[in-house]
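> Just to be clear, the model below is a prediction. Sequence and coordinates:
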Amino acid sequence: MSRQATPPTSSTSPPHLGPLVAVVTAASAGVLVGLALTATTPVAGIAHVGTAVRVGLPIARVAIDLAAVFATGFALLPLLAGGRTPASSAPVFAKARLGVVASALVWAAAALASLVLQAAEYRPADTALSFADLTSYVSTVAAGKALLVVAGFALSQALIGLAAIRLGPRVPPELVVGCGLFALLPLPVTGHAGDSHLAEYAMVLVELHIVSVVAWTGGLAVTVALVARHRGLLAVVLPRFSRLATICLGVAAATGLLNGIAEFVQHPTVRLWPGLVTTAYGQLLLAKVVALAAVAALGGYLRWKLMPGVVRHRRTALVTFAVVELAIMGLAFGFAAVLSRTPLV
């Protein structure tokens, strides 16, 4: 008896929402865990603020990070697919262009919300936040300027994405990706790295870390969400993404490790050991390391065990493993959002 061939999947199939939901849910959980670990950690030089601001700031930061992840992932998809894709794949790329616009708008809104919350944290606790407070914060604090730049580049990416929706492939995908990458760069210079006496080197490491993690997570999430149902396109996109992910893993691991060690080395009193286990900063850093090791193991299994079947257009457990990997990545983003505001004390 002859085996009946599996019918091709239509390119109008709905996207897998599981990967996107997994990242958002896990990132939210990571923020809550991080807040619990740092609940009693005072922030030197900053007046006491209300719970809404204290909780809202890491939530806004993780919203910035996740919007950046999705905007970058959607923008990368045409580059991962290359120029030799069938016409039947056009609906997939149309969804990706819509995804760029929606994610970039959320990115800009989250940056502006973070600006308001940071200005509220910066002001005296007994006064109401005014527009003058906002303008003063932007003019005197580097983080305020950085958030405005982020919002500006994110809005620019949304506008370019709208042009891509109208004009299709006539808008170079490199332009969409590049605009998003520029939006990633301002915030790292205002964090821990910017306060270091090795600031020039530390900021480069942090920026490389962020770009690699965002490209890795966004590429995987969008590949699984939009392409997993389309085996022919998946057989082209997944090997390309796998090569990109391998590079991103190496860069993320090296830069993250160096940045974490540098924080301890530069501190006048806290040493790497036992600081890794006795400080909230060290505990969050260890949590990120464990998460990175876990996603590296899952990514290796996906590449060496599942990808050969994908290339042969066979049914695999790709979506299941990718959702688990993305959930762990989301946790790491949540930890990182709190870590960026946690002093080493």
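Perfect, thanks for sending it.
> CA only for contacts and neighbour counts going forward, please
Fine.
> just checking, what packs against the helix or strand encompassing residue 320?
Here residue 320, judged by DSSP states H and E, is contained in helix 318-339. Under the contact criterion of 3 or more Cα pairs under 8 Å, 6 or more residues apart in numbering; DSSP states H and E, helix 318-339 touches helix 18-37, helix 51-81, helix 199-222, helix 280-301.
> Just want the angle from it to helix 280-301.
Per axes from the mean of the first three to the mean of the last three Cα atoms, to 10 degrees, the angle that helix 318-339 makes with helix 280-301 is 160 degrees.
> Count the residues that sit near residue 170.
Residue 170: 10 surrounding residues under other Cα atoms under 10 Å.
> I'd guessed it sits against residue 163; true?
No. Contact criterion Cα atoms under 8 Å: residue 170 and residue 163 do not qualify, at 9.2 Å.
> ok, back up a step: tell me the buried residues in the helix holding residue 320?
By 16 or more other Cα atoms under 10 Å, the buried positions in helix 318-339 come out as 318-319, 321-339.
> alright, now check it against this:
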Amino acid sequence: MSVPERTARPGVAGLGLAGLVGVGLIAVVGLVVGTGATPEPPPAGLPDPGVFVAWALPIGRFLSHLLATVTVGFLLVAVVLLPSGDRLEGLAVQAVRIASRAAWGWFAAVALFYWANVADLYARPLSDVGLGQLVDFASVFATGRGLLVQAIAALVVALWSHWTFSVRQLAICVPVAVVGVAAVGLTGHSASAGSHMLATTSLVLHLVGVVVWVGGLIALAWVALRRSRRLDDAVARYSTLAAWCFAIVAISGIISAGVNLGSFGGIDSTYGALVIVKALALVGLGAFGVAQRRRLRLQSAGFTRFAVSEAVLMTLTMAVAVVLGRTATPVGEDVLTSPAELLLGRELPPEPTVGRVLVGFYPDGIGLAVVALGTALYITGLVMMRRRHDRWPVGRTISWFFGLAIVGWATFGGLGAYSSVTFSLHMVSHMMLSMIAPIFLVLGAPMTLALRTLPGPRRPGEHSPRSLLRDALHSPVSKFYTNPIVAAVIFLGTLYAVYYSGLFESMMRTHSGHAFMELHFLISGFLFYYVIIGIDPSPKRLSPLARFGVLMLSVPFHAFFSVALMSSSVIIAESYYQALDRPYATDLAQDQYLGGGIAWAMGEVPLLLVIGAIFIQWFRSDAREATRSDRAADRDEDAALAKYNAYLARLEDDSPAPR
């Protein structure tokens, strides 16, 4: 006999969260004192923000991390882990209410942390911080912009989750909250050491992985305390998610620690000691989780005690991470000295040669993340298809991985190493990311593979990950962006918007801007070719002739952009390339002319590839239609043909006799 799901005891979540906050705050204070980072008064005569500001920084950061984790976790439980129909029901409703309250607390904690950062920057108490200084912190400093984005995300989630219980609408809150978490990952230790792109991307992935992993477990512990009869279903789905998160956290943590430590000698520092403590805690959590979930599957008991214990241990680990983020790294800020090194985040590479461009390597975090996650997810889908003895076309698999190989070469390969150094090689990278790689990625049919392998409903009428993806592909937003005109405007219009304004130089001067530009090129190209040659589900399928027409209409706009680039007398991002002071390709005008010529010449390559793909799809569509017609004729013994022949016979009988 199943245990009925409890709906009383509303204070359980509040008491549990208060306990986690208390444990975490004690750990933060203890670690700050233990590492000798307690606030000390400045020398006489220097301004002092005060002890309150000094303690508000680590405490505010910890509270924002913990409350963001709780928000994401309870949203995940409500939308993904607990079975629900179109609208939430039972514990899922209460979970969303808790997520909304946690989001308000998250917003308040971020506001406190933002305020304390401004006070610390200007060395004055909180009461003396003015509105102008608060605004300047976001407009001038990357940390301020990241915190502002996080505060906005927390506010949106708090309001949105308060007013709706629709599964489809709440599913949007989860990525919004994740974006808020990721925003602060664009700042931190990655701004004071080499390999900026790698350190920044690994930190973002680390934060997101921790928040999803820890948040899901905290929310599941709450479900277990409520003795929900749907706990087993939720735990089974969470286990897969936790395994992915653990892998992401472990790999990104190793990369981030390696960048910030610089060498094994950095282990002797306070930062190195905290890294070791955090690493041991994460390894212990992983082993503990695997052992307990195995025990749960065998005995179907003991999850509540395990979940609460692991949630406390994860909270302590989060406290270590907060103090770690405020501890000086062994890699000092004087690693990067020249203007070129400060702009690139690394030493200026030697003069490009064919060999260096073809087989070089540059640790670009965005490219590595896209290729690694794309490879892991696609292989997982293939393995699941194989286990079910389902067939998947080999051509799609080859196309997908060939597209990822092009992405890798254009970002962390030899081409990527020079894409931020010379405009001509940047244009090659741009063409690869926006016009070549997306063709093969689209033909790999990743959405179809996801729809065939994502978890389906566990009971009739449930909104599962598969149904959520299907709804997203046919949503009004998808209909808007997959409109051929909209997709073409995004794909081609941004060429002019980026390069014929100051936007290109601004993005090249910041590592987050460069990362955003790479992602935008790849996504805009994927969207355009998704409409033109996509074989995945789409709100509206264009005929082969219409696809060919959209392609032909877009060709002149790209050609005009290339010609205008070649004939322009204005050097794009001139001050940026002058600051690099590279000893090769010193003629900026000639390098830009070469880049325009490359864009013009390479525009023919995707044209031929897409025409070939459209022709093949057209041929296969006609073949399938002919096969369907033959089968229909076999079923009804050519009824349609007999009807048509009878019609011709009537016409002949009704026609006047010749004179």
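That came through fine. Values in this document were obtained by computation on a predicted structure and should not be read as measured data.
> The helix holding residue 320 of the first structure against the second structure, how far on average?
Between helix 318-339 of the first structure and the aligned residues of the second structure, the post-superposition mean distance stands at 1.2 Å (mean Cα distance after the TM-score superposition for the first structure).
> tell me the angle that helix makes with helix 18-37.
Relative orientation of helix 318-339 of the first structure versus helix 18-37 (the same axes, to 10 degrees): 30 degrees.
> Report the secondary structure element holding residue 265 of the first structure.
helix 231-266.
> Trace stretch 273-292 of the second structure over to the first structure and give me the residue numbers.
Alignment of stretch 273-292 of the second structure against the first structure: residues 283-302, by TM-score structural alignment.
> Go through that stretch and flag the buried ones.
Buried-residue list, stretch 283-302 of the first structure, by 16+ other Cα under 10 Å: 283-288, 291-292, 294-296, 298-299, 302.
> got the contact list for the equivalent of residue 260 of the first structure over in the second structure?
Matched to the second structure by TM-score structural alignment, residue 260 of the first structure sits across from residue 257. Residues in contact with residue 257 of the second structure (Cα atoms under 8 Å, 6 or more residues apart in numbering) are residue 275.
> just to revisit the earlier point, contacts for the match of stretch 273-292 of the second structure?
Contacts for stretch 283-302 of the first structure (Cα under 8 Å, 6+ apart): 34, 249, 253, 260, 276-277, 318, 321-322, 325-326, 328-329, 331-332, 335-336, 339.
> and what of stretch 161-178 of the second structure?
So stretch 161-178 of the second structure is contacted by 68, 71-72, 75-76, 79, 84-88, 93, 96-97, 99-100, 153-154, 156-157, 160, 208, 463, 468 (Cα under 8 Å, 6+ apart).
> Off-centre distance for it?
Relative to the centre of its chain, stretch 161-178 of the second structure is centred 17 Å away, using Cα atoms, centre = their mean, to the nearest Å.
> Tell me the residue in the second structure aligned with residue 340 of the first structure.
Match for residue 340 of the first structure (TM-score structural alignment): residue 325.
> ok, its match - contacts?
188-189.
> what range in the first structure matches stretch 620-629 of the second structure?
With TM-score structural alignment applied, stretch 620-629 of the second structure matches no range in the first structure.
> swap in stretch 21-31 of the second structure?
Using TM-score structural alignment, stretch 21-31 of the second structure pairs with 24-34 in the first structure.
> how much does the matching stretch stray from the second structure?
Mean deviation of stretch 24-34 of the first structure from its aligned counterpart in the second structure after superposition (mean Cα distance after the TM-score superposition for the first structure): 2.1 Å.
> Please point out which parts of that stretch sit buried.
24, 26-34.
> List the contacts of it.
Residues outside stretch 24-34 of the first structure that contact it (Cα under 8 Å, 6+ apart): 58-59, 62, 66, 284, 327-335, 337-339.
> circling back to that earlier point, now, which of the buried residues of stretch 283-302 of the first structure sits nearest residue 217 of the first structure?
Nearest to residue 217 of the first structure out of those is residue 295 (Cα to Cα; 10.2 Å).
> where's the closest one relative to residue 216 of the first structure, distance?
Plainly put, residue 295 of the first structure is 11 Å away from residue 216 of the first structure if you go by Cα to Cα, to the nearest Å.
> Could you do residue 166 of the first structure as well?
28 Å.
> Settle it for me: which of these two has more neighbours?
Higher neighbour count among residue 166 of the first structure and residue 216: residue 216, with 24 against 13, using other Cα under 10 Å.
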